[in-house]
Each structure stands twice: as C-alpha cells, then as structure tokens.
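In: 3D model of this:
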Amino acid sequence: MFNSIRKDYSLKIKTFLIKVTTPSDLTDEEGIRYWQERLLLVFLFAGVVLGFVVCLASVALSIKEDLWGVAVVDTIIYAWVVVLFFCRSFPFVIRAVSVSLISYVLGMVLLLTIGPFGGGPVWLFVFPVIVAILLGLRSALGALAVNAGTVILIGILLQSGYMEWDYSTTNPVEKWIVISLNFMLLNSIVTISIAVISGRIQGLLNQQKSMLVSLEEKHSELLESNFQLKREMVERNQAEDALLESEEKYRLLVENQNDLVVKVDKKWRLLYVSPKYCETYGKDEEELLGKNILPLVHEEDRSRITKSLERLHYPPYTAQHEERNLTKDGWRWFSWVAKGLLNEEGQLEAFVSVGRDITDRKQTEEEKQALENQLQRSQKMEAMGLMAGGVAHDLNNILSGIVSYPELILMDLPDDSPLRKPIKTIQESGMKAVNVVSDLLTIARGVAIGKEVLSLNSIVEEYLSSAEHQKLKTVSPIVTFKFQLDSELLNINCSPPHIKKTLMNLVANASEAIEGAGTVTISTESRYLDEPFKAYEEVKIGEYSVLSVTDDGTGISPEDLEKIFEPFYTKKVMGRSGTGLGLAIVWNMVQDHQGYINVMSSEKGTIFELYFPVTREEVAAAKENIPLEDYLGQGEKILVVDDEERQIEIACGMLTKLGYNAKSVQSGEEAIEYVKKHSVDLMVLDMVMHKGINGRETYEKIISIHPGQKAIIASGYAKTKEVEFTQKLGAGKYIKKPYTLEKIGIAVKEELEK
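Out: Model (predicted):
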C-alpha cells in the first residue's frame, strides 16, 4: 500500500514537473527550438525552486560578513528569475540572454568578493555553456570571448594591485594565469562541443523534419491518388446507377404521366408514342409508329401548325402551339411543346413533343369570353339607352305641341270646317314622330311598364290583323306569312304594346332578309327547360312561353350576329325601312321581361326565339273605352309643376278643357312656396326639371307641409327608380309625355277619386 501511494505521488510530481517545464505555444515538431525553450524553463524552474534556498543562505552569509552589496545583488537576481519564469510572454531571446547574464553576473560578483575559491569561476564557466545551449555556436563564441576578457581584466587588476583577495599566496598573478588558461581551455572545449552538438542536433532535426515533410507529401499524394481513384470508381458507379435510375424514372414518367409524349421525324412520321398517347387515340403502338401525324390534326389548324414547327430549324429549336386533334372521343384541343433533335451537322432530324389536353380550359375561356361579350353588350346597350332616353325626353317636349294642340283645336272646330283635315294630318304626323321617339325610349331599359297577364297568341293575332302587318304584306307580296300557335300556350306577364312592337320588328326584318320568294313563320309554344340552355344567351331552368320568328332567307354572318342587337347597326338599304333600332328594341324588351333570346342562322335561313317566363295567373277582362264625360272635372284646383313653358301651356289647356281650374309654376321651389299659401286638390308633377330640385325632392317637401297631398307624375323619360320612390311616398299614377286628353284626364280623375 505504501509503495502504491509513493508511485501515485511520484506520478503526480512527474506530471507537474513536465507541465511547468513544457512551453504552451510550441510542439516538439518545432525541433531544437522546442527543446531550447523547454531547457530554458527547466533552468528557470530550478532557479525558482533551488535558487530560493541558495539565495536565502547567500543573503544570510552576506549580511553576516557585512557584504550588503552581494545580498542586494542576490535578491535582485532571484526576483528577476521568478519574473522570467512566470512571464512567459517575454520573447525567448530576452529570457535566454537574461538567464545567461544572471550566470555571468553571479560569477563576477562571487569572483570579485570571495575570490577564485568561491562559486564565481563555476558561474563564469556555466555562462557560455548556457549560451551555447540556448542561443547557439555564434553566441557561445561571443560568451567565451566575454569570459576571456573577464579573466584577463582580473589578471591586470591583480598585477596592478587594484584588487586582492583576503588570503595570501605566493606568485598570485602567475597562478591566476595558469588557472585562467586551464579554465578557458576547459570552458572552450565544453562550450564549443555543446554548441556543435546542439547545431548538429538542429541539422539532424531539420533533416528529419524535411524527410518527414517529404514523406508526408508523398503520403498525401498517395492518399490523394487513392482517394481520387476511389472517388472516380464511386462516381462511375453512381453515374451508372444514376443512368439506370434516370432511365427508370424516364420510363415511369413517360409511361405514367397524363401528358402525351411523341417523337416525330422530319417527314412527320411517328417514331415513338407514349402509352398515354395510345390511350388517347384509342390505338396500339404498332398501329401508330411510322404513321404521319398530320391527318390527326384539324384541317383548319394544319397550315398554322406547319408554320409553327418551322421554328425547330432555328435556335433555340423549340416551338409551342395549340391545335385540335382527332382522338377516340372526337376533336379535342391540345397544347404542344416541341424540342428539335439535331444531328452531328447541326441539322434537324427529329423532334420530341409533349402535349396536354386543354379542352376544358378552352371551353372555360370561350365561356369567359362569351360572358365578357355579353357584359360589354349590356353596357353598350345601357349607355345607348341612356343617350336615347335623354334624346327622347327632349323630343317629347318638342312634339307635345304638335300632338296636343291639334287635339285642342279639333275640339273647337265645327265638323264641316275645311281646317279639320290638315290639322288631323298634322296630328297623325306628330303621332308617327311620337312612335319614333317611343322606339328611342324603348332602347332605354325599364320602359315596359303597365304589364298585364296575356297570352302571346292574342298578341300575335292582334298583330296579324293590324294595319302594320297588312302594309308589310303589300310591300312584300311574294313573301308568304305563316303562323303556328300553341293552343295550350301558357300566359306571360307583359307589356302588350312593347311585345307587339317586338314582334312587328322581327317579322319586318325576316321579310326583308328574303331575296325573292320565301316564307316567314310565326310560332308559339310552351317549353320547359330542366337544365340551362346555352343559346345566344344562357337560358336558365324554368317554364317559358316561346315566341319564334323564322325565315328562309340568306342568313346572318357570324360577324354580324355579334352586333345585330346594337342600336343603329343595320345593313338595310337606307330609305327602305327602319333606322337600325328594330333589334335593339327586341333585345331591350326581352331584358325588361326577364326573358332570353336565342338566334340561330345559316345559309338556309334564320330563327329568332324569345323566351318569356310564364305565369299561372289568368288573363284579365278586356278594358272598355271610357267616354269623355266620365273623366271631366268639376272645377277642382290642379297645380301643374314643369320647367318647360310649352308643356305648362299644353297641360293647363287640356285641364281647362276638361273642366278643371289649372294653375302652374315653373320649378319645384316655386311649387313649395305656392302650397304654403294656397291649397290644391292635385298636382301634375314633372319628374325631371333642370332648374332647381327634381320632382321627387319637391314632393318630399310638399308632403311635409301638406301630408297626403295628391299628385300624379309626368315625364318624357321611361319610368325610373325616382318615380317608384315618389310613388312610395304617396304620389299616384305615372303618365308619359306627350300628353293626350284621355291620358291626362283619366289619370287626374282616378287620383282625385281615391
């Protein structure tokens, strides 16, 4: 157990000694430099540990002998040794020179104070030896020279009597010379030998290091070569595996993807077809290989595709196009991307093409385009309607005098007056102008007011017996007009005058589309759609009464078919008929009735189908003509509010003829001020007044003064939301200008009797 403890402590001490005497910033690979640093640390460590005892004894003896200078020097030297040991950041040369000088200084001090029999010669002897070990041969020779100079100097001092030792001896100078010569001889032999050995060791270490470096380089080169060889073998194996994997992935990709892959030579023959291609075309690979691809391309697309594939002859040797292909499911759209394959001369010898079925996308694009066209058409029609409505309003005001005054004049003329006929002609011409203005107003949406439940059959029958149709038959004597009416046709909620106008325009257009003899057929039928029907517009699910007008004329071109419902678009001969508003009226009327239009045309003729939603309500009893006596007044006070002086004159004149007390103002503000001072039985209120507030604002303020004030609304515009809002406030019937005696008389009478 004791031996074990001793070994343990010995190992710890050894480890500690190695640690404190080993440089931290150098390794043994540094050669002699490492060992010089380590020997320096050994010298310093020995000086710190053992020098303490020596310094303590020397200082004590020096004090006892009254050698205070020696004591101070010993203390300073020991302190410097401690500093050099612990401050290893000092450069090696400074620390090595310091240790060497310490040896020299100690030798000189001891030699001068104690004499040759003290430790001085030993320290001087060690001085060049330490220099040889730490600093090399050249520095060692310098140290020997310093020692030689030192012993010569001491000899001179002894000879001259400036220095003597405490003990007496005979012939001290001669003895010193002998001692010095022996000292320098031994000192030189030992110092130079150690320096030479140290240098040789350094050379051997350098040579060994060079050999190790060379061996390491050779070893590295061998390792690199071996690594390169292994890497090349791995890369080759990886390349082979990657090639196999790539081929497998390519095969799986081509054989399992939804896209079609083909390889085609420059003569358009198939060299390769993917399984998906075979599946799409419903043929085996053997049936397709070697066959020309052009017969599978739609005839209309072939020239365009041929031109597109010409780009494969030029950089970047790619082409992209869309085409229709004849598959097992019929004609379908495909998007193809082709890449040219060049031979060694850089000439195209084949190309690979990848195709994708885009039929659904094409259909979506077509539907989107159709919706955009429909929206643009609606916006255009709405804009034209707004313009037409504004023009019609102004024309109505102008025509009011031409239509209304003849009626008032005729009431005062005797039956045998020669003026009755020309005035009647003026009135009829004015009414024709009113009809033209009515066509303009019809283009403005929302004019189909006053709807009632009717059968399309009754409207068709009324039209067939009308003067307009008889005139058309006279103008087109070689055109045959037929009708096929459904006896069980369901009723619709409609505006009869506008439906009749629509039918008249369609029949007139159909007859004019026939060059020479032909037939125009008017038909009706009830039709139920259980799924949406894509026509000129998309017809929704529901029950419809369908009005059809068919002709066997030359048809309408696809380009014209897109524009036929636009106002003023016509290809008729100027002066023969119409103004280009006929089909615009048809389109707006169908929209106002929440219906749909379908147009089909070819070289064999055209058919217009109008779909009107049905109603289960019954047709109301026919209205009888109301005699003039039934709507005469009894002196009631009527206030006419209008910003047009002519309209005021006409309205007041008619009301006066009917027996009313008519008053007038020319703005909404004047009407408000008037009712503040006077009460009126009823107001005839113009909705659109350019001076000040409009009719709706006027009525709002008047009912705040006189709640429940009766009023009827008049306007040259179609019925608008402003009219509907005013009626919700309490206003009565809406009448459209120009005024007629019956129209204004009945409206006023009905409102007063409420």
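
In: make it CA atoms for all contacts and neighbour counts henceforth
Out: Fine.

In: spit out the contact partners of Trp520.
Out: Actually, residue 520 is Val. It isn't Trp. Contacts for Val520 (CA atoms under 8 Å, 6 or more residues apart in numbering) come out as 479-482, 507, 510-511, 549-552.

In: ok, those residues vs Asp530, which is closest?
Out: Val549 (23.6 Å; CA to CA).

In: contacts for the strand or helix carrying Glu724 next, please.
Out: Glu724 is part of helix 721-729, with elements assigned from DSSP states H and E. Applying CA under 8 Å, 6+ apart, the external contacts of helix 721-729 come out as 687, 696, 699-700, 713, 733-734.

In: give the buried residues for it.
Out: Across helix 721-729, burial judged by 16 or more other CA atoms under 10 Å covers 723, 726-727.

In: wait, doesn't Thr75 sit right on Cys55?
Out: Yes. At 6.8 Å, Thr75 and Cys55 qualify as touching, with contact defined as CA atoms under 8 Å.

In: let's see this one next, to set against the first:
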Amino acid sequence: MCTPMNNLRSPLQHRSRTKLLYLFIFYLTLSAQAVLASPPITVGIYNNKPTIFVDESGRPAGIFIDILEEIASKEHWEITYRSGYYNDLLNQLKDGEIDILPAVPYSKQQEKFFDFNNTTVLASWAELYTSEGSEIGSLPGLKDKIIGVKAGDIHFEALKDTLKKLNIKCRFFETDAYVTTFAMLRAKIIDIAAVNRLYGENNKLSYSVKGTSILFNPIEMRYALAKGTQQNISQAMDRYISKFKADKSSIYYRTMNKWLNVDSKTPAPSGLLLSFYAALALTLFLSATLILFRLQVRNRTTELQRANKELIDQVSERHKAEETLQMFARVIEASSDAIAIINSNNKHIFTNISYQSIVTPLKKPLEGTSIIDFLGEDFYNLELKEGVNRCLSGETLQIQTRPRPGHNNDFYWNLTLSPYYSDANKLEGYVMNIQDVTEQVELQNRLKNSQKMEAIGMLAGGVAHDLNNILSGLVSYPDMLLIDRGPEDPMTTPLQTIKKAGERAATIVQDLLTLARRGVGHQVVTNFNTIIREFLISPEHRSITKPVMGVEYIISLDNELSNIKGSTVHLSKILMNFFTNGVEAMLEGGVLTISTKAITLKEEYAGYEIIPPGQFATLTVSDTGIGMSTGEINRVFEPFYTSKVMGRSGTGLGMAVVWGTIKDHDGYINIKSKPGKGTSFTAYFPVTNEPIREQTKSPLHDFLGNKERILIVDDLEEQRVLTHSILESLNYQPETASSGLEAIEKCKNTNYALLVLDMIMPGEYDGLAAFEIIKATNPQQKAIIVSGFSETSRVKQAQAIGAGAYLKKPYTVDLLATTIYNELQDHS
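Out: So this is what the prediction gives:
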C-alpha cells in the first residue's frame, strides 16, 4: 500500500518552516541590538592627578576614571578617550566635540555652558604653594609677587577677584596645566603657584615645593556633560554614584583609598613565604656559583656594571633634559613677550607664537629667515646693528624703540638682547625678547607733560600776581574818571583807550593765571549751547572768519544738553581757541563743525587722556584741514608752542589756556587727528542739575553808599590810594592800613562796616591771619577779599570763617561798587 505524497511532505515542510522562523527571529534580535546599541561616549582627559590623568602606560587613570569605567561596565557603555589641555577640552565640550569631561568644578557660571551630574563626587579647594625656603603666611604677602595659575581655572578667577577686592597688586602668569605651574615654581620663574589642593598634595614632593596656610575657594567636583544632550547618562551617573557612596566596599571607596592613600594594611599573599624560601635557595646556589668564577670574571663584571651605570645615568639625564626642555618650551610658548632665538648670521632659529603674531607682512614660516628682512634694513642699521654687535661680544642690553612702519608702529617696544650659548659654551647668536611697553611710555609722557605744565604754571602765577596789581591803575583810574564825563568830552576817548589797553593786558595776565590752574574765578550755571550762540554773533567771530574764504560752517547743537557750572568768560575762550585753530588750518577752504552732545560714559574711556565714567556735556570742534602728527599732538598744549608764525595769530598761549581752563572745570579733553585728514577736539564737562539764573545790570547810582566806614587793607600804596578814591566817589568813608598788623590795631579802636582785605601781604599777618584775629574780637565783622592772584585755599578758609565775596584785581568801579553794596546788604 502506497503512502500518499502529500502526507510525506507535510512533516518535512513543517520542520523547514520552523527553522526559517527561528532564523528570522535571530536576525531580528541581531538587528534590534544593532539598532539599540549606543554610540561610543567620548570622554576628555587631562593631567590633574589624582582625580584624572594618563598613567605611565598611556592609560586613563584617577578617581573619576575609575568610577566612570565602573558605571560604563554596568551600563554597557563604550568609552573612547581624548587627551588634551583642560582649557582646550572645555571648549571642545562646549562645542559638542566631546561628551563628558570629568573632574570639573561646579558653579552657576559653568552651568550656563555645560550640564552637570547632580551628585558631587569630590569636594576640594585651592591652596597656594611656594618653593623651599620661601614663606607666605597671608594674602597681603602676595603683593608684587608673580603667581602661576592654570589658564581658565576656576581657582584663578576666584583668587583674582579676591585680590582685586583687597587692592593687592600682583602679576599672574597663566600656564597650560598644573604640571607646568609646579615646574615653573621649582625653576623659580614664579614666586607662588595656585593649584587644586588634591593635585598639590599628591605632587608637591616631586617638584620640591611646599604648601602654605592659605586655602581658598571650596568647590564641588563633578562630571560636566555637553549641554542638553546627555540627560540619560547624567541620570545614570547620579543613580550609581549615590549607590556607591552608600556601600563602603564599592568602587567609590576603593578608588579613594587607592589614590588618596587612605588604604589600611593589606595582608601579604599566602604564597609569599614559599616564594621567599625558593628565592633564598636560588640565591645561595647562585652565590656559590659566582664564588667559583669570581676571580675569572671580576674585571669583566666591573666593566659591565660601569657601562650599565653610565647607560642608566645617560638615559636618566636625557629624560630629565627632555622634561626640562618641554617645561621651558611650554613657558616660552605661553609667554606674552615676543621671543626669538637668532644666530650670528641674523637668521631665525626659533620663534614663539607672540613673536609670530607681530609679523603681519610675512605669511611664511620664520625659521631660517633673516631678521633684517623682518624688521627692515633701515630699522636694523639705525636701531639694532650696534646693539647686536655688542650682544655677540657677550653683553646683555636693552633698547627702547618703535616698530618700523607697517609693524604696529603706534606701539613702543622694549627690546632685550641676550647672548645665546651652545652646550659647549660657544656663543652662537642672541635671544631677542620684545615687550610692548606702550602703556608705560604713554604714562611717563603724560607725567612729564603734567610736571612741565605745573612748573610753567607756578612761574606764570607769580608774574600774574604782580602784573595785576600794576594794571589796577590802568583799568580803575580811567573808569573812575569816566564816571562824570559824557561822550562829547575830549578826554572820554583817550580814557576809554587807556582802559581798553589795560583790560587787554589783564586778559593776557588772566591767561597766565589759567596756566597756573588758578584762573577761574566766580562760576555760574550756564549751557554751552548759549555760549556758542553768543559767540556766533560776536565781533571775535567776525574777525576770525572775515579773512578766510571757502570754509563751510556746520552747527549741530543737542537741544537736550545739560547745564554745566563754570566761568562763561573762560568757557568762551575754549570755544574761540578751538574755532580759531580750525579756521587757520583750512586756509584753502574746508568744513568746520561745531557740535554739542550729552554723553553718559558707563566705563573708562581711554583717548588723549583717561576719562572716568559719568555724565558729561561735550563740545566738539572739527575741521578738515591739515591735521597734526603724533609729535604735534603731544606738544599741542605746551605754552608758546605753535605750528604757525609766532605773533601772527595770538601769543602762543591759546591751547595751553584751554588745557588749564578744562582742568579748572574738572573736565577732560580728547584729540583725534591725522596729517592731511583734519583735527577734532572734544571737551568733556561734568553736568549739573542746577537751573540757570537770569542776571540783570543796574546803573551805578543804585549802588552808592551811605557814609559807611570802610577799612582798605593793602601793602601797596598805589592800590590803597586808588581804592580810597573810588570809595570816596561812591559815598563811603574809607580809611587805609598798610599791613595786617596795622589793620588789627585799627579794628581794636574803631568799628568798620566792612574790610576790603588784600589776601597776599608780606609779614607775619597776611589777609587770612589778620582776619582770624579780628573775627576773634569782633565776630560780626564783615569783609570782602581782593587779590592780584586767583582764588586760593586761604581765600576759601577766610570765607569759611565769615569773609564775603572774592574780587580779583584789576577790578572796575562798577564791580567794586556792586560787590561792596551787595555784601553790606546781605549781612545787614
């Protein structure tokens, strides 16, 4: 009986289908694993033993690595490591080039750029280390020291902020890693090293450095992760780290004991004793053998030992030399100074990054190129040739110069040339160290200019005092004689001419007083827009612009300009001098712009001088004329300095007066100018919230006296006679005293309604001293102060104890009359 074919196929077909099903399920499993497998995690590693470092075999090691690898093994993470410098790795983490950077100090600032796991792995702080033989016991001891720090280190920022708050000035030297910092401390290139205490305590003996009692900036060290990409990894880390901390036998405590030397005694291996006996037996056997052959091989053995020792010593010395070279190479590369080694043929052997960065015209490598090509033959012959020849004779010297055109020639360089010797002590070339000393040179120049202006000012002030006394007669006598004369009187015109000549002379004297920084008298609230509008319709403006053709004038005034406090006469002179210089710089035509603007500086502005933060009203006068060179800008405020023909356009005091006036108003100035491109002067004045008060002038007969008794105190007879005549004409009863002592005696016997008191008098009692004694016996005594000098601290002291207005010689009859009248009325 035959079995049907259909029945035979069914079991076979069933088994085949089952196999195919199993194969399909296995394939899906493999595919799922491939799909679900996580990509490798890239971890940054840098040298900060014992928290994280690369060991001698080239493997990552340290506390954070041990914990991370334990977690990775449990989570089946694949980890790849990328080594580098800490600062570089932080930037790579920020850019997402790596996924995790272990042992990063946690801070709110850091959290802006990175994610952190929540559980702190290790708490630490920073410590200051010194070389053996040095002692630092407190933060004030850091003054003027060189402190080595790791670039980008959170401890560096904390130390810098602390010292800034304490006003402790020192110099920071940034390095690439803690190892470089300690190496520089050992070499005494720096005085102090600021490092993480875990690193310091584990490495201080290797570098022969010691810790101090100064600890600062406690931190929490965690794992930093690329921002917003590794939340699952962070959560897993926190889960495992919390679990490890709860288990005393976990990897957390094992790695702490391992790297922080907390481990207790470890029992000896069980087979140690057996190994010892075996080794002992072998040693006895070998010793016996060696004794038999000792005489035959003694010499050969000694030679081999010597050769072996020499080889070991050579390897050790070479290793140390390589480490030293690497250390100094890192130091030189990190230096902000431009450093180059140049052979005796003036060819570059080595250059650091700073040196290469200043070679703007050259795009090819510098090694092998000539320094003459780099700096220019003219510059080399003029500035360096002699110094290089002396250096190649063994001398070290310094040269201060400026780069040749095209090489940052707005800067000043300090070049140090030192002989360069080979290992055989043969002089092979020289080392050039270029420092940028622009800031120091500019500060020195400003100090010299300030001292020069002060000396000239003192001389000018003394001369001005005497001249003002002399000019009183030229101004006041004509003024007094003109009181009762009409325009038709034949003496009116001559007297007015004499008075105007005296006033012009007084104006020049006023300029001298301004140079002495003692020229600004009575100050009122004013606005520069008003001063400009009055100047534009003045005779002075017409006389300046009349002889010049082809100049376009642009006026741009800020309607929101704040008021300032000052002397309108002096402020007008600033505008007139700026305007005159601008017009005379454009004899062939151009554009002159006068503008005002309200400015708020939120931080220091470094221009011609340093301008502090604050609110200012500014005046700017710009021209498109011939401009000024750097040398002319440096001398523009010197008295009697001018680039024009002396005497043709004033006295040569104009810009010096501008400088003194601006300083007397607590203001600042900035200059922008280039030859052929024009010049711009900007004056900055501090603003005031006080309103402007309107002033009116009344006729002289409104200020006549009522036979009040007035004592005139002055050491100059001419001045006493003049003032006596004026007061008599003003209906007062004047008396005179030639000294402070005479005034004291007269006041004992007579009550005076007012003293007209000269402040500067010879003898024991000047104006202030005499007034102090008079006030002691008569507290109600009134006085006004007159002087050929400007307002001084002694004037202010006299006003503080009761003296009234200050009046500067030479004064007019109107001014003396109104001052005395107002003083008597205000104190009646």
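
In: picking up where we left off before, mind listing which of the contacts of Val520 of structure 1 are in helices?
Out: If you go by DSSP state H, the contacts of Val520 of structure 1 have 507, 510-511 in helices.

In: so which of these would you say is closest to Thr606 of structure 1?
Out: Of those, the one sitting nearest to Thr606 of structure 1 (CA to CA) turns out to be Ala510, at 7.9 Å.

In: how many neighbours does the aligned partner of that closest one in structure 2 have?
Out: Correspondence of Ala510 of structure 1 to structure 2, assessed by TM-score structural alignment: Gly582. Residues lying near Gly582 of structure 2 (other CA atoms under 10 Å) number 26.

In: residue contacts, Gly582 of structure 2?
Out: Going by CA under 8 Å, 6+ apart, Gly582 of structure 2 touches 592, 621-623, 625, 679.

In: same check on Asn577 of structure 2?
Out: Listed by CA under 8 Å, 6+ apart, the contact set of Asn577 of structure 2 reads 654-655, 658.

In: what's the average distance of the helix or strand hosting it to structure 1?
Out: Taking DSSP H and E as the criterion, Asn577 of structure 2 maps to helix 568-584. On superposition with structure 1, the mean distance recorded for helix 568-584 of structure 2 (mean CA distance after the TM-score superposition for structure 1) is 1.4 Å.

In: rewinding a little: gap between the match of Ala510 of structure 1 and Val621 of structure 2?
Out: Using CA to CA, to the nearest Å, Gly582 of structure 2 is found at 8 Å from Val621 of structure 2.

In: ok, now Asn469 of structure 2?
Out: Relative to Val621 of structure 2, Asn469 of structure 2 is positioned 36 Å away (CA to CA).

In: neighbour count winner among these two?
Out: Counted by other CA under 10 Å, Asn469 of structure 2 and Val621 do not tie: Val621 has more neighbours, with 22 against 19.

In: any idea what that one aligns with in structure 1?
Out: In structure 1, Val621 of structure 2 lands on Val549 (TM-score structural alignment).

In: can you map out the helices along the stretch 201-350 of structure 1?
Out: 275-281, 285-288, 302-309 (DSSP state H, counting those that start in this stretch).

In: sorry, back to before: return the subset of the contacts of Val520 of structure 1 lying in strands.
Out: 479-482, 549-551 (DSSP state E).

In: scan those and report the most crowded one.
Out: Counting neighbours by other CA under 10 Å, the top entry in these is Asp551, with 27 neighbours.

In: excluding chain neighbours, what is closest to that residue?
Out: Val520 (4.6 Å; CA to CA, 6 or more residues apart in numbering).

In: helix or strand for that neighbour, just tell me which one.
Out: Going by DSSP H and E, Val520 of structure 1 is in strand 518-529.

In: report the buried residues of that strand.
Out: 518-527.

In: next, format the residues you listed as TSV and append distance to Pro121 of structure 1.
Out: What follows is the buried residues of strand 518-529 of structure 1, written out as TSV (distance: CA to CA, whole Å):
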residue	distance to Pro121 of structure 1
Gly518	152
Thr519	152
Val520	150
Thr521	150
Ile522	149
Ser523	148
Thr524	147
Glu525	146
Ser526	144
Arg527	140
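
In: which one among those residues gets closest to Ser353 of structure 1?
Out: Of the buried residues of strand 518-529 of structure 1, the one sitting nearest to Ser353 of structure 1 (CA to CA) turns out to be Arg527, at 49.2 Å.

In: what lines up with that closest one in structure 2?
Out: Aligned counterpart of Arg527 of structure 1 in structure 2: Ile599 (TM-score structural alignment).

In: the helix or strand harbouring Asp115 of structure 2 maps to which residues in structure 1?
Out: Element membership for Asp115 of structure 2 (DSSP H and E) is strand 114-116. Using TM-score structural alignment, none of the residues of structure 1 align to strand 114-116 of structure 2.
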